[in-house]
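S.K.: got a structure for you, letters missing:
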């Protein structure tokens, strides 16, 4: 039996160090730890794909936490079934569960469903907050950095969009967008 490790963070700014250290302490050798810096909402991640190619019947995959393998219940269940079909077990270190045995598979399925439900609740709360902020006239996005009056003034003076874009350090599409937004007043 060979021991592999899998670690994932959602963004490139996050560090994998804590997960990798835990996987090594649990018995995964550094050259058998596969990592991804991407969302867990799909299973087409490079590190996960490489892990799939390397594993064989009887191997064990260590993952620090359940949500590091995936966020979506369906994806998690499919991954557990896929690995189980090959004869590979998954052990989640922090959660203290494993797919070794029927009870382990059931627990993983339930926990994946709970994790997905929590994620859905977070999204609902975030959307509610956005709607409330909009109702209170809070604007989203970055502040405009384009001098609209300069763009319009140059256009009225007969300067072309390409030249306006160069002079104002914006893209031509931005110039066209500003002109179309103010076309009713021109």
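M.R.: That came in fine, so what should we check first? Since the structure is predicted, the reported quantities are computational estimates derived from the model, not experimental observations. Residues are numbered from 1 along each chain as shown.
S.K.: Going by C-alpha atoms from here, please, whenever you check contacts or count neighbours.
M.R.: Noted.
S.K.: Can you get me a residue count around residue 6?
M.R.: Residue 6 is flanked by 24 other residues according to other C-alpha atoms under 10 Å.
S.K.: any idea how far residue 152 is from it?
M.R.: Distance of residue 6 to residue 152, computed by C-alpha to C-alpha, to the nearest Å: 55 Å.
S.K.: Which residue is the nearest non-sequential neighbour of the residue nearest the centre of the chain?
M.R.: The residue lying closest to the centre of the chain (C-alpha atoms, centre = their mean) is residue 39, at 2.2 Å. Counting by C-alpha to C-alpha, 6 or more residues apart in numbering, residue 10 is the residue found nearest to residue 39 once chain neighbours are left out, at 4.6 Å.
S.K.: Quick check: next helix or strand after whichever strand in the chain runs longest?
M.R.: Using DSSP state E, we find that the single longest strand of the chain is strand 3-9. Going down the chain from strand 3-9, the next helix or strand is helix 17-25, by DSSP states H and E.
S.K.: Counting by contacts, list what that following helix packs against.
M.R.: For helix 17-25, the packing partners by 3 or more C-alpha pairs under 8 Å, 6 or more residues apart in numbering; DSSP states H and E come out as strand 3-9.
S.K.: Included below, for side-by-side comparison, is a second structure:
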């Protein structure tokens, strides 16, 4: 029986190495790492990703699939919930690094199954909601920057001390309920910067857009 970490890496997220470090710090002993790079979790189902297909071929009954959180599997409600249930039917145990969630087919009690399935549905829906909220903040920030008179010639303000991938990673972690100190350690940003992102996401997005970042 193997423990396999699946890492999805996009321009807005952590590296595979970071996700492996997080998993090991949480006590997981990882036998293999499967990574998809530059793949959208919103528009591309897990089974359609190059390494996602490999993952389905690799996992056997009794194996454990580890992901940082369910958003690594996807950002679409139906895709995420169907994927987790498919793995459970195969006898695969799905575990998350964040929150330490465990999904398997061990329980036969209908009430416990109902609770488990409700939790899967909630986490899958939350994953999609986070993606939609992040995109809305981006659209609002870009629209605000473009609406300014003489946007190309006006003073752009101080250049942001953060990159877009940091801004988006902070947004994801805030949605997951992470604290300022935890996010600061993970992203290398100051607590003050993270607080601004939390309280004024559109303004932070506008600053990135003004500088073409």
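M.R.: Happy to help now that I have it. Please read all numbers here as calculations on a predicted model, not as lab measurements.
S.K.: about what we covered before: quick check, the residue nearest to the centre of the first structure in contact with residue 12.
M.R.: No - taking contacts as C-alpha atoms under 8 Å, residue 39 of the first structure lies outside contact range of residue 12: 10.1 Å.
S.K.: Strands along the second structure, start to end?
M.R.: Going by DSSP E, the second structure shows strands at 3-9, 32-37, 64-67, 93-96, 102-103.
S.K.: how about those strands, which one is nearest residue 174 of the second structure?
M.R.: Proximity to residue 174 of the second structure, assessed across these by C-alpha to C-alpha, is greatest for strand 93-96 (17.1 Å).
S.K.: Would you mind giving the residues in the first structure matched to that closest one?
M.R.: The counterpart of strand 93-96 of the second structure in the first structure, using TM-score structural alignment, spans residues 89-92.
S.K.: Run through who's touching that stretch.
M.R.: The contact list for stretch 89-92 of the first structure (C-alpha atoms under 8 Å, 6 or more residues apart in numbering) reads 58-66, 80, 83, 97-100.
S.K.: longest helix anywhere in the first structure?
M.R.: Scanning the first structure for the longest helix, with DSSP state H as the assignment, gives helix 102-135.
S.K.: Show me what that one packs onto, helices and strands only.
M.R.: Packing partners of helix 102-135 of the first structure (3+ C-alpha pairs under 8 Å, 6+ apart): helix 66-69, helix 73-86, strand 97-98.
S.K.: do you know which of these lies nearest residue 137 of the first structure?
M.R.: The nearest among these, by C-alpha to C-alpha, is helix 66-69 at 35.8 Å.
S.K.: Where does that closest one end up in the second structure?
M.R.: Under TM-score structural alignment, the alignment places helix 66-69 of the first structure onto residues 70-73 of the second structure.
S.K.: What separation is there between residue 178 of the first structure and residue 116 of the first structure?
M.R.: According to C-alpha to C-alpha, residue 178 of the first structure stands 42 Å off from residue 116 of the first structure.
S.K.: do the same with residue 29 of the first structure
M.R.: 31 Å.
S.K.: now residue 136 of the first structure
M.R.: 30 Å.
S.K.: With neighbour numbers in mind, choose between those two.
M.R.: Ranked by neighbour count (other C-alpha under 10 Å), residue 136 of the first structure and residue 116 place residue 116 first, with 18 against 9.
S.K.: now residue 82 of the second structure: how far from residue 74 of the second structure?
M.R.: Taking C-alpha to C-alpha, one finds residue 82 of the second structure at 11 Å from residue 74 of the second structure.
S.K.: Have a look at the two and say which one is more surrounded.
M.R.: Between residue 82 of the second structure and residue 74, counted using other C-alpha under 10 Å, the more crowded position is residue 74 (25 against 14).
S.K.: Just give the number of residues close to the nearest residue to the more buried one once chain neighbours are set aside.
M.R.: Closest residue in space to residue 74 of the second structure, ignoring its immediate chain neighbours: residue 41 at 4.4 Å, by C-alpha to C-alpha, 6+ apart. Neighbourhood size, residue 41 of the second structure [other C-alpha under 10 Å]: 23.
S.K.: Appreciated, that's everything.
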